[in-house]
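Student: Quick one, structure for this:
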Amino acid sequence: MSQELELQGEVAPHQIGQRLDQTLAELFPDYSRSRIKEWILADRVFLDGRIANKPREKVLPGQEIVLNAVLEDEVRFEAQPIPLNIVYEDDDILVINKPADLVVHPGAGNPDGTVLNALLHHCPSIVEVPRAGIVHRLDKDTTGLMVVAKTVPAQTHLVTALQARNITREYEAIAIGKLTAGGLVDAAIGRHSTHRTQMAVKETGKPAVTHYRVAEKYRSHTRLRLRLETGRTHQIRVHMSHLGHPLVGDQLYGGRARLPKNAGPELVTVLRGFKRQALHAAMLELEHPITGELMQWHAPIPDDMVELAEILRQDTKDNPEEEY
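Tutor: Take a look at the predicted model:
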């Protein structure tokens, strides 16, 4: 089975002179570059009302884009009875609190056992929605809140809201080193030139903005509250590493255990045993895609991060001469 979905967008100022297929990939990140190219060649893309069927065509700021997408059901993925921690659910959306060690979408190395497989089991009709309604992702070992669309109209509205930066996502994190004040990181992110599984700050990347503030100061670490303005892959992890303050436990971006001087055995054990990035999606706020109601959810900080914060707090008390 297949269905049609109209996607709308506008060429942004930073996209001037870009290829049409590249611009569509940025505007509609839920769809692969190859699928987007197929739609262009099939006369399904309109630029300011005219058919645009050349992937290499250059775009101009302010141009209106309409994409009449044809979507296939997600029948290639298996429904699996994987427990979901559902925070909220109605006929149009559901919000889950994702645990660590759970992949969101099947891919290389993770063909099943994912959030998507769980969604297909929990709500069989979601097979009709692209990517089983997944609007945004969390990394495998990042915990916290995700919104999922149960219908195509709900997904369309949520994707549009996400692109317009009308969905608020706040995170809790524990970073290595001392940050004395909050700030903003405005640094484009793209695929690392040599390590293809990693992202990196690079001029040719996509715009990425992260706001952060200090929530609590420890002797050699800092607990942060962060808000995403954009949603690039690994954004918070890359931006904090770029600042020289990678997240505790982030093996990919330099957050390997660094033991402060005179660290007690409990702190040593916890830091060395913290095998995931200390990152949690703690708050999600959005307008309901169908009713327009402003909704907000909070997810409690997971036990491993609570324990880490408590031990860092005690370590700071035990070493007052080295406090901020």
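Student: For the rest of this, base every contact and every neighbour count on C-alpha atoms.
Tutor: Fine.
Student: Can you show me the helices along the chain?
Tutor: Under the criterion DSSP state H, the chain contains helices at 20-27, 33-41, 115-122, 152-163, 235-242, 265-273, 303-318.
Student: of all the ones you listed, which lies closest to residue 249?
Tutor: helix 265-273 (7.7 Å; C-alpha to C-alpha).
Student: Return the distance of the closest one from the chain's centre.
Tutor: 29 Å (C-alpha atoms, centre = their mean, to the nearest Å).
Student: just stretch 204-212 next, same as before
Tutor: Computed by C-alpha atoms, centre = their mean, the chain-centroid distance of stretch 204-212 equals 12 Å.
Student: could you dump the helices of the chain to JSON lines with mean neighbour count and distance to residue 191?
Tutor: What follows is the helices of the chain, written out as JSON lines (neighbours: other C-alpha atoms under 10 Å; distance: least, C-alpha to C-alpha, whole Å):
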{"stretch": "helix 20-27", "mean neighbour count": "21", "distance to residue 191": "14"}
{"stretch": "helix 33-41", "mean neighbour count": "17", "distance to residue 191": "15"}
{"stretch": "helix 115-122", "mean neighbour count": "22", "distance to residue 191": "24"}
{"stretch": "helix 152-163", "mean neighbour count": "20", "distance to residue 191": "20"}
{"stretch": "helix 235-242", "mean neighbour count": "22", "distance to residue 191": "11"}
{"stretch": "helix 265-273", "mean neighbour count": "14", "distance to residue 191": "29"}
{"stretch": "helix 303-318", "mean neighbour count": "16", "distance to residue 191": "29"}
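Student: before we go on, could you also do this sequence so I can check it against the first one:
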Amino acid sequence: MNSLTKVLEHRDFIVISKPSGLNFHSEDGELGVVERARQQFECELWPVHRLDKLTSGLLILATNKAAAAHFQELFSQGLINKYYLALASAKPKKKQGLVKGDMQKGRNGSWLLARSQDNPAITQFFSYSLAPQRRLFLLKPHTGRTHQLRVAMKSVGAPILGDKRYSGEDFLRGCLHAYALDFDWQGEQIQLASAAELFECEGLSEQLTVLSEPWQVSFPKLKG
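Tutor: Below is the predicted model of the structure:
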């Protein structure tokens, strides 16, 4: 069992880097990332958000029940800014913008983006050309729906590499990475970006120098 990387240790939580291909929960006799973290770091931990098996990157685990409850409140109020990186082979319909719509269940565990706006999933993005047939996306979700970013990428005509469920091309792994977090924790500003476990691509390291602090990227203000 490979060791997990601890990116940040705080009195109330830790942030670890989850590898792509590792389940969130234990399943079919294989330990999930939360239980692995409990065993490796020898402490009780409470998950406060989740990442898909396909997704790598930053994952917050609370170290006490009070912190877990406070995180749930912050997430429900949209006060934790999350930034993801994704890699696609296709050029999107637009280089930057907003994806907004209700999520509907499709077949076999997949989800669909609807035109209705009753309780929409909301994602902003910028995209950057890296190499021939390789484009990097910086994604900022404002909601936390299941498969939200994967569906958003497909909806703009640029499914994530390795995400076969949503029409992505075959690749060594799923190219979606939880890259950065930005939030206020009881008066302490937490800003963290990590490329540990990130997919590899020509031109990526150069682009990351520009995106080293994604919370500084000027996303347009949402209306309403």
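Student: and residue 145 of the first structure, which of the helices of the first structure is closest to it?
Tutor: helix 115-122 (12.4 Å).
Student: what's the mean gap between that closest one and the aligned bit of the second structure?
Tutor: Its matched residues in the second structure lie on average 2.0 Å from helix 115-122 of the first structure after superposition (mean C-alpha distance after the TM-score superposition for the first structure).
Student: still on that earlier bit, now distance to residue 132 of the first structure too, for the helices of the first structure, in CSV please.
Tutor: Formatted as CSV, the helices of the first structure follow (distance: least, C-alpha to C-alpha, whole Å):
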stretch, distance to residue 132 of the first structure
helix 20-27, 19
helix 33-41, 17
helix 115-122, 6
helix 152-163, 10
helix 235-242, 23
helix 265-273, 35
helix 303-318, 29
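Student: right, so of these, which gets closest to residue 291 of the first structure?
Tutor: helix 152-163 (10.0 Å).
Student: What span of the second structure is that closest one aligned with?
Tutor: Under TM-score structural alignment, the match for helix 152-163 of the first structure in the second structure covers residues 65-76.
Student: Residue 20 of the second structure against residue 174, yeah?
Tutor: Yes - under the criterion of C-alpha atoms under 8 Å, residue 20 of the second structure makes contact with residue 174 at 6.8 Å.
Student: Please enumerate the shared neighbours of the two.
Tutor: Common contacts of residue 20 of the second structure and residue 174, defined by C-alpha atoms under 8 Å, 6 or more residues apart in numbering, comprise 54, 55.
Student: still on that earlier bit, tell me which of the helices of the first structure lies nearest to residue 297 of the first structure.
Tutor: Of all the helices of the first structure, helix 152-163 comes closest under C-alpha to C-alpha, at 15.8 Å.
Student: on average, how far is the closest one from the matching bit in the second structure?
Tutor: Mean deviation for helix 152-163 of the first structure: 0.7 Å (mean C-alpha distance after the TM-score superposition for the first structure).
Student: ok, back up a step: who wins for proximity to residue 255 of the first structure among the helices of the first structure?
Tutor: Nearest of those (C-alpha to C-alpha): helix 235-242, 8.0 Å.
Student: outside of the closest one, which residues touch it?
Tutor: Helix 235-242 of the first structure is touched from outside by 175, 185, 187, 189, 199-201, 208, 210, 228, 246-247, 250, 253-255, with contacts defined as C-alpha under 8 Å, 6+ apart.
Student: Where in the second structure does it fall?
Tutor: Counting by TM-score structural alignment, helix 235-242 of the first structure sits on residues 148-155 of the second structure.
Student: Quick check: the matching stretch compared with the first structure, mean distance?
Tutor: Counting by mean C-alpha distance after the TM-score superposition for the first structure, stretch 148-155 of the second structure comes out at 0.9 Å.
Student: Nearest to the middle of the second structure, which residue? Look it up for me.
Tutor: The structure's the second structure has its C-alpha centroid closest to residue 178; by C-alpha atoms, centre = their mean the separation is 3.5 Å.
Student: Can you check the distance spanned by stretch 107-115 of the first structure, start to finish?
Tutor: 12 Å (C-alpha to C-alpha, to the nearest Å).
Student: So residue 20 of the second structure versus residue 200 of the second structure, what's the distance?
Tutor: Counting by C-alpha to C-alpha - residue 20 of the second structure and residue 200 of the second structure are separated by 13 Å.
Student: now do residue 129 of the second structure
Tutor: Distance, residue 129 of the second structure to residue 200 of the second structure, using C-alpha to C-alpha: 14 Å.
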